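K.L.:
fold the following, please.
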Amino acid sequence: MIKLFNKIRKQLLIEDKMGRYLKYAIGEIILVMVGILLALQVNTWNNNRELKREELKVLKSLKQEFIVNLKKFDKAYEFHLNRKKAIETMVNVNHRELSLDSLRSLNRTVNNNYTFDPFQGIYNSVINSGKIELVSNDSLKLKIARFQDLINDYKEEETNTMGFVQQNVYPFQLDNYKLNFNLFFNVNQSSKVEQMEFKNNLIQLIESDKYKNLIVYIYGYMTGIFEEGPVLRDEMQSIINLLESEIKTYEN
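P.N.:
Presented below is the predicted three-dimensional model:
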């Protein structure tokens, strides 16, 4: 093609047709420029397509991780709700009207700890690698960038509650809760006398002023969990919804 253009230009010069030569040269320059612009446009289009492909991979990976973490959160939050109910029962019920199994279950629920521990490998990778910039939806990008702060706020409340239980409730129970090996691990194999003794000891513990104060403090610490929890969950669901919407946009 280039040889053909050169041949035409030489022929015009030989024939001393300068006007036609200039017009042809200008046309050739324009043609070359158009070719360059088309090549640049194709290159830009290919780059944009690759960026969109990478963005879609990021969106899908984040969506999977957020869905898993939403389920993990719901499980942890359900534990806190059950503990709240157990404390309210402990405070208001006549303990002697409850069976030994019920008392043990209530006491166990109050004393146990359970925390929300999300998977964050993908999230951290997206943030630390700068791939967050691939997300073209500015609202979604901002939500993702700020999400860690909500996790930290919520987990701080869980950590404070767990710390209080470990530092105060556990030592008190160890000092005042008389354990029987058979009763502790298998109530059904113990005698009625042992069961009654165990129940009386547990009731004495539960009805002590120190224990009552401790569970009231636990209840107070949990207030922060119930304030931060719904905020965190709503934001997780909002991010999942936005991720799904963006993914559908690219796949349709």
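K.L.:
alpha carbons only for contacts and neighbour counts from here, please
P.N.:
Noted.
K.L.:
and the next helix or strand past the strand or helix carrying Leu51?
P.N.:
Taking DSSP states H and E as the definition, Leu51 sits inside helix 18-92. Of the helices and strands lying after helix 18-92 in sequence (DSSP H and E), the nearest is helix 100-111.
K.L.:
just the buried positions in that next one, please.
P.N.:
By neighbour count, and taking 16 or more other C-alpha atoms under 10 Å as the criterion, the buried residues in helix 100-111 are 100, 103-104, 106-107, 109-111.
K.L.:
and stretch 230-242, by the same measure?
P.N.:
For stretch 230-242, the buried set under the neighbour-count rule, 16+ other C-alpha under 10 Å, comprises 232-233, 236, 239-240, 242.
K.L.:
which residues does that stretch contact?
P.N.:
Defining contact as C-alpha atoms under 8 Å, 6 or more residues apart in numbering, one finds that stretch 230-242 is touched by 63, 66-67, 70, 73, 140, 143-144, 147, 150-151, 154.
K.L.:
how about the helices in the stretch 101-250 of the chain?
P.N.:
The residue ranges that make up the helices of the stretch 101-250 of the chain, judged by DSSP state H, counting those that start in this stretch, are 121-129, 138-164, 170-176, 181-185, 192-206, 209-251.
K.L.:
let's see this one next, to set against the first:
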Amino acid sequence: MITFFRKLRKKFIGGGNVRKYLLYAVGEIMLVVVGILIALQVNNWNEDRKAKILETEVLKELSSDMQQDILSLENDVALNKRFINSILIIKKALNSDQAYHDSLGAHFATINFNTTYTMKISGYENLKSIGLQVITEDQIRKAITDLYGSVYSFLKETEEAAELAMNGHFSPKYISHFKSIRTRSGMSARRNLYTPVDFEALKEDVEFSLLLDYNRSIKEENLFNLGRTLPQIKDTKTMIDDYLNSTN
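P.N.:
Here you go, the predicted structure:
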């Protein structure tokens, strides 16, 4: 092909057709320019396609992580409600002429625990290592950074505060009212049983009643914080899923 163009150029020049040669030369330059532009366009298209694939992979991982977080935190909601229910059962028993029995021992044991929140952040760590700019939608990028940077951090802080309240104040005083802690195997799991030193004396113990109220306030605070966090996770996940569905 190059040989052909050289022969054609010599023909134009040798025949004195300078004007035709100039037109030919301009045309040749235009073809080269167009070729370069097409190559650049193809390269840009390939880069955009790779970026879009990477964005999709990152968002799918984040959506999957958020789904696991939703399930985990919804389980924490159920546990805190269970703790509160046990407190109410204990309070009702203490305000009646009911005698102690092992089912109460299970409730006494249940409330001496607090939920811990386990959020999956591998997808967000991956996003940070790649670069936040891989997410092209500003609203989605902001929602994700707010969720992991602020909402999750605050929830972990509330968890630590609840743990401190339970381990530093509630448990040491609470456990002193029990003479034995044993385990009983049930149909689905092993359960702890707390046996009071004097169950009847607990009915008149104002401090113990206040301890139960204190524990309940911790669990209600847990529910409040979980109730604020879960909708934000769900909203962010929905935003991501809607975007993925619209672009695929």
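K.L.:
of the contacts of stretch 230-242 of the first structure, closest to Lys131 of the first structure?
P.N.:
Distance ranking of those against Lys131 of the first structure, using C-alpha to C-alpha, places Ile144 first at 11.5 Å.
K.L.:
what residue of the second structure matches up with the closest one?
P.N.:
Per TM-score structural alignment, the equivalent position to Ile144 of the first structure in the second structure is Ile144.
K.L.:
dump the residue contacts of that match.
P.N.:
For Ile144 of the second structure, the contact set (C-alpha under 8 Å, 6+ apart) comprises Thr236.
K.L.:
what's the burial count for Ser61 of the first structure?
P.N.:
One way to gauge burial is a neighbour count; for Ser61 of the first structure, by other C-alpha atoms under 10 Å, it gives 15.
K.L.:
where's the residue lying closest to it once chain neighbours are set aside relative to Lys143 of the first structure, distance?
P.N.:
Spatial nearest neighbour of Ser61 of the first structure, excluding adjacent residues (C-alpha to C-alpha, 6 or more residues apart in numbering): Ile122 at 6.9 Å. Distance from Ile122 of the first structure to Lys143 of the first structure, counting by C-alpha to C-alpha, to the nearest Å: 16 Å.
K.L.:
please tell me how far Asn182 of the first structure sits from Asn188 of the first structure.
P.N.:
As defined by C-alpha to C-alpha, Asn182 of the first structure lies at a distance of 9 Å from Asn188 of the first structure.
K.L.:
quick one, which of the two is more surrounded?
P.N.:
Neighbours per residue, other C-alpha under 10 Å: of Asn182 of the first structure and Asn188, the larger number sits with Asn182, 14 against 10.
K.L.:
list the buried residues in the one helix or strand Leu193 of the second structure maps to.
P.N.:
With the criterion set as DSSP H and E, the secondary-structure element containing Leu193 of the second structure is strand 190-196. For strand 190-196 of the second structure, a neighbour-count test (16+ other C-alpha under 10 Å) marks 191-196 as buried.
K.L.:
residues contacting stretch 194-208 of the second structure, please?
P.N.:
By C-alpha under 8 Å, 6+ apart, the residues outside stretch 194-208 of the second structure that reach it are 94-95, 99-100, 102, 105-106, 108-109, 174, 177-182.
K.L.:
of those, closest to Met30 of the second structure?
P.N.:
Using C-alpha to C-alpha, the contacts of stretch 194-208 of the second structure come closest to Met30 of the second structure at Ala109, 84.2 Å.
K.L.:
mind listing what that closest one touches?
P.N.:
Applying C-alpha under 8 Å, 6+ apart, we find Ala109 of the second structure in contact with 192-194.
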